[in-house]
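Trainee: got a predicted structure plus its sequence, pasted below:
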Amino acid sequence: MTNALVFLDTETTGLHHDRRPWEIALIRREPNGYTTELRVFVADVDLSSAELMGLNVGHFYDTHPSFRTDSPMRLPAGDEEFQTGPGVWLAVEAKAAVLVERMTRGATIVGNNPTFDVEVLAAMLRRHKLCPAWHYHPIDVVSQALGFLSVLNLRMLGDLLAPELAEDLTPPVKSDKLSKLCGITPPEGDDRHTAIGDARWVQRWYDRLSNPLDGDDETTSVQAQ
């Protein structure tokens, strides 16, 4: 039986072991192509051990609905969640954990260094007495891309590529560069360093690597309710 895929990314309070997620984006694609998109902001995120540099990279104070400097949004009194737009939720961490568990159950996770995201989400689920139920073997699009480009023997194709891209692929290689070499433009503008922007990027990149000779696949999608 083919698993559903969940294209995943998180924005967190830093890179340290006790980091907490504050933006979580998941795009679940069923085997029949039906796709559901969910974006959750954690309303009561614990910032006591946050790294300011990490928060700034993710534009925390510009992006998080409850902490942005212009018109911050609070949960209605007594509520654990509030839908701020199609497929977008502001929720306390306990409710966010329930939403994440539901969206990832039985699915294969696909991400850009997905171990980073899986670790932080598994810890969140455990804090709220939930069991991570996704498949134990996530897919890393960066590893896929390195294999894909190695098979193509990039050095022999260098004259067909922009000179700045025809370089050695010895790790570590920037994911932006690898994505461009695969024909996928990384997030730009307001989507840069947002969980939803990166999750959509991972989806496009995975599809290109999985079907390099095909155009973009059309899928039926709906926002998570």
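Mentor: Sure thing, it's come through. Fair warning: this is a prediction, and the values are worked out from it, not measured in the lab. Numbering: from 1, shown residues only.
Trainee: CA atoms for contacts and neighbours, from now on please.
Mentor: Noted.
Trainee: what's the longest helix in the chain?
Mentor: For the chain, the helix with the greatest residue count under DSSP state H is helix 195-210.
Trainee: that one packs against which elements?
Mentor: Using 3 or more Cα pairs under 8 Å, 6 or more residues apart in numbering; DSSP states H and E as the contact test, the elements touching helix 195-210 are strand 5-12, strand 21-29, strand 108-111, helix 141-151.
Trainee: another one to put next to it:
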Amino acid sequence: MTYELTQPLVFVDTETTQLEPLPKPWEIALIKRGGEVEEEQLHIMLRDPDLSDASPDALCVNRFYERHPLWSPAADQDGPTLMEGRDAAVAVELFTAGTQLVGSNPDFDARALDWLLREHGLRPRWRHHTINLVTLTYPVLHGRGEHVQIPSSSYDLSRRAGAEPPQKNVAHTAMGDALWTVRWWDSLMGAER
């Protein structure tokens, strides 16, 4: 089985300061396939994340205070590019223009990116439909004749599709989770590109 890309795919994950009512990103990972280059990555941490209404639980799960280099001297200094919000918004807007977002719950990530862009006078230019690997995996498993329980955990679904979830040390990091969605997509699509 093969597939044809009519527009580039961007595998997306964000780490945010809260889940609801409005996710605000502090770490963004984007992996683009298709278009002029075979694969391209953008990995950003916001230098000035909005923590004014941050959820302590969200910051605990994504290890904000351990991983953000301005809050932790032990953080990876060679990791993502630190950018001011305005510069990050411009980079995201240009990187995602004319693409299709793919991920595990990419609507959440799209909301976070939308907030960042609009905070800086920009607007999203990615395709308004996203590809959610969770919902894509249900019919694949069902088509194989496997029992499907809805809802199921994303980790369980990706394993059953043939893609190992991220290891604990990279889970809930934007790039770790974005790379996981690439593996998951490749498993579902038979690793054909």
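Mentor: All right, it came through fine. Everything numeric in this text was worked out from a predicted model, so none of it was measured.
Trainee: what's the match for I184 of structure 1 in structure 2?
Mentor: Taking TM-score structural alignment as the alignment basis, one finds that I184 of structure 1 is matched in structure 2 by A163.
Trainee: could I get the full set of helices for structure 1?
Mentor: With DSSP H as the criterion, structure 1 has helices spanning 52-57, 60-63, 93-104, 114-127, 141-151, 175-181, 195-210.
Trainee: which bit of structure 2 covers the longest one?
Mentor: Okay, so that is helix 195-210 of structure 1. On structure 2, the counterpart of helix 195-210 of structure 1 by TM-score structural alignment is residues 174-189.
Trainee: give the buried residues for that stretch.
Mentor: When neighbours are counted by 16 or more other Cα atoms under 10 Å, the buried residues of stretch 174-189 of structure 2 are found to be 174-188.
Trainee: now swap in stretch 48-56 of structure 2 and tell me
Mentor: 49, 54.
Trainee: that stretch corresponds to what range in structure 1?
Mentor: Stretch 48-56 of structure 2 maps onto residues 44-52 of structure 1, going by TM-score structural alignment.
Trainee: for L22 of structure 2, give me its contacts.
Mentor: For L22 of structure 2, the contact set (Cα atoms under 8 Å, 6 or more residues apart in numbering) comprises 111-112, 115.
Trainee: separation between the aligned partner of it in structure 1 and A195 of structure 1?
Mentor: The alignment partner of L22 of structure 2 in structure 1, by TM-score structural alignment, is D18. Counting by Cα to Cα, to the nearest Å, the gap between D18 of structure 1 and A195 of structure 1 amounts to 19 Å.
Trainee: how about V40 of structure 1?
Mentor: 9 Å.
Trainee: what do those two both touch?
Mentor: With Cα under 8 Å, 6+ apart applied, the overlap between the contact sets of V40 of structure 1 and A195 consists of 23-25.
Trainee: how deep is W22 of structure 1 tucked in, by neighbour count?
Mentor: 25 (other Cα atoms under 10 Å).
Trainee: so what's it closest to, chain neighbours aside?
Mentor: Counting by Cα to Cα, 6 or more residues apart in numbering, the nearest residue to W22 of structure 1 once its immediate chain neighbours are dropped is V42, at 4.9 Å.
Trainee: spit out the contact partners of the one you found.
Mentor: Contact criterion Cα under 8 Å, 6+ apart gives 21-23, 90-93, 96 as the residues in contact with V42 of structure 1.
Trainee: at 6 Å what do you get?
Mentor: Taking Cα atoms under 6 Å, 6 or more residues apart in numbering as the criterion, V42 of structure 1 is in contact with 22, 91-93.
Trainee: got TSV for the residues you listed, with distance to H128 of structure 1 too?
Mentor: Rendered in TSV, the data for those read as follows (distance: Cα to Cα, whole Å):
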residue	distance to H128 of structure 1
W22	16
A91	14
V92	11
E93	8
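Trainee: closest to A145 of structure 1 out of the residues you listed?
Mentor: W22 (28.1 Å; Cα to Cα).
Trainee: tell me the spacing between the closest one and S143 of structure 1.
Mentor: W22 of structure 1 sits 26 Å away from S143 of structure 1 when distances are taken as Cα to Cα.
Trainee: check R208 of structure 1 too.
Mentor: Taking Cα to Cα as the criterion, R208 of structure 1 is separated from S143 of structure 1 by 14 Å.
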